[in-house]
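A.B. asks: Sequence first, predicted model second:
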Amino acid sequence: MGLIMVTGGARSGKSEFAEKLAYERGKDEVLYIATSLPVDEEMKERIKRHRERRPSSWETVEAYKDLDKEILKRKKKVVLIDCLTVMISNLLMEVDLTWENSTLEQIDEIEDRISQEVDKILIVSSGVEIIIVTNEVGMGLVPEYKLGRIFRDIAGRMNKKVAEASKEVYLMISGIPVKIKG
């Protein structure tokens, strides 16, 4: 029971490693929560490839909020959430706001709503093993646009929150998992 976080850069092997962990710990009793929205052809193809790679016995749910309800509805041994940063971007895109003109108070309110969604996952993790895939977004350049900076900052703080609550944390580097906690 508890949380396992798998983080790293783009195309570092996070999802494949998390899927391997989920299978080792849950075999066919895995709930896979895909947080991506099929908004264009490229994303549809990515989702298709991920789906084909997973065991067909795993239950898949496509959702990016109220994940606690999805987890509690199903009694699975392991839950794999792929991915936290996509969940955060979807929640940001729900907001009807001119980001370049946004105030710190507005951003704080949005971050609080996102933090509440993350907290709901952390609360249910006491009753089931949850593996969360997320992107490490703080090691690159500072984004040129305000929305990019807002996303990077919120994602960084949510990653920190999940890492603190996790019993194990893995950093993927060029396909190699490095256990950094647990």
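C.D. replies: Alright, I've got the coordinates.
A.B. asks: only C-alpha atoms for contact and neighbour calcs from this point on.
C.D. replies: Noted.
A.B. asks: Which residue is the nearest non-sequential neighbour of the residue most central in space within the chain?
C.D. replies: Nearest to the mean C-alpha position of the chain, by CA atoms, centre = their mean, lies residue 84 at 1.8 Å. Spatial nearest neighbour of residue 84, excluding adjacent residues (CA to CA, 6 or more residues apart in numbering): residue 134 at 5.0 Å.
A.B. asks: Put this next to the first one:
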Amino acid sequence: MSTETRLGRVLVTGGVRSGKSRYAEQLLAAEPAVTYVAAGPTYDDADWHDRIARHRERRPDGWTTVETGELAQAVASAGNAVLVDCLGTWLTRVVDEADLWEAPVADVEALVADRTAPLLAALGAAEHPVVVVTNEVGLGVVPGHRSGRLFRDLLGTLNQRVAEACDEVHLVVAGRVLRL
């Protein structure tokens, strides 16, 4: 009998620069094929491009990168292990594309719930390992701007919903991992 544990659906959360992306990559290092889903928006910013380049350099050559906001489709169609990085940037993309940062909260919540439902279904149906990276928010200072408070609240709810669809949740703090 094999003692090898099969990786299922894992949500990896933590603060910015906590080591969560690197840890998520390590979780899938033994997989023969991985689809890396870059879920965020693209910015015409040198720092952003540098950050993306450093992430790409870490990934094995055999990994396939898909840049999309259609997370459900990416998870469902991959046919192999998937790494989604990250829900926070995806959420930003969703609200940016709909131009709803100043809309009534209920309208933004409805949009995010509508966009999240197919992802939750795809996670539930996935027969291959799926690791989803997200940011943990709300542990510090209350944002001074409405958009920051809205983002914090939306991502907190999104994280809870995705965590329910996952088999495990891992919190990364200062490069250390706590399985919740």
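C.D. replies: Noted; the coordinates are in hand. Bear in mind the structure is a predicted one, so any value in this text is a computation, not a measurement.
A.B. asks: Need the TM-score from the superposition.
C.D. replies: The TM-score (TM-score structural alignment, normalised by the length of structure 2) is 0.88; 171 aligned residues with a CA RMSD of 1.6 Å.
A.B. asks: Against residue 53 of structure 1, how distant is the residue nearest to residue 84 of structure 1?
C.D. replies: Distance, residue 134 of structure 1 to residue 53 of structure 1, using CA to CA, to the nearest Å: 19 Å.
A.B. asks: ditto for residue 155 of structure 1
C.D. replies: Applying CA to CA, the value for residue 155 of structure 1 to residue 53 of structure 1 is 27 Å.
A.B. asks: And for residue 4 of structure 1?
C.D. replies: For residue 4 of structure 1, the distance to residue 53 of structure 1 - CA to CA - is 21 Å.
A.B. asks: Have a look at these two and say which one is more surrounded.
C.D. replies: Each of residue 4 of structure 1 and residue 53 has its neighbours counted (other CA atoms under 10 Å); residue 4 has more, 26 against 10.
A.B. asks: about what we covered before: give me the distance between the residue nearest to residue 84 of structure 1 and residue 99 of structure 1.
C.D. replies: For residue 134 of structure 1, the distance to residue 99 of structure 1 equals 23 Å [CA to CA].
A.B. asks: now do residue 123 of structure 1
C.D. replies: Per CA to CA, residue 123 of structure 1 is found 31 Å from residue 99 of structure 1.
A.B. asks: For those two, indicate the residue with more neighbours.
C.D. replies: Remark: of residue 123 of structure 1 and residue 99, residue 99 carries more neighbours, 15 against 12, as counted by other CA under 10 Å.
A.B. asks: My read is that the more buried one contacts residue 149, right?
C.D. replies: No - counting by CA atoms under 8 Å, residue 99 of structure 1 stays clear of residue 149, with 10.5 Å between them.
A.B. asks: host element of the aligned partner of residue 113 of structure 1 in structure 2?
C.D. replies: In structure 2, the residue matched to residue 113 of structure 1 (TM-score structural alignment) is residue 111. Element membership for residue 111 of structure 2, per DSSP states H and E: helix 105-125.
A.B. asks: same deal with residue 42 of structure 1?
C.D. replies: Using DSSP H and E, residue 42 of structure 1 falls in helix 41-53.
A.B. asks: Structure 2: matching residues for that helix?
C.D. replies: The counterpart of helix 41-53 of structure 1 in structure 2, counting by TM-score structural alignment, spans residues 46-58.
A.B. asks: Mean deviation, that stretch versus structure 1?
C.D. replies: Comparison of stretch 46-58 of structure 2 with structure 1 after fitting gives an average deviation of 0.7 Å (mean CA distance after the TM-score superposition for structure 1).
A.B. asks: Mind listing residues that contact that stretch?
C.D. replies: Residues from elsewhere that reach stretch 46-58 of structure 2, judged by CA atoms under 8 Å, 6 or more residues apart in numbering: residue 43.
A.B. asks: just stretch 151-158 of structure 2 next, same as before
C.D. replies: 87-88, 91-92, 109, 112, 116, 135-138.
A.B. asks: For that stretch, buried residues please.
C.D. replies: By 16 or more other CA atoms under 10 Å, the buried positions in stretch 151-158 of structure 2 come out as 151-156, 158.
A.B. asks: How about residue 31 of structure 2, nearest residue that isn't a chain neighbour?
C.D. replies: The nearest residue in space to residue 31 of structure 2 (CA to CA, 6+ apart) is residue 81, at 6.8 Å.
A.B. asks: in structure 1, which spans are helices?
C.D. replies: For structure 1, the helices defined by DSSP state H cover 14-26, 41-53, 67-73, 84-93, 104-124, 146-165.
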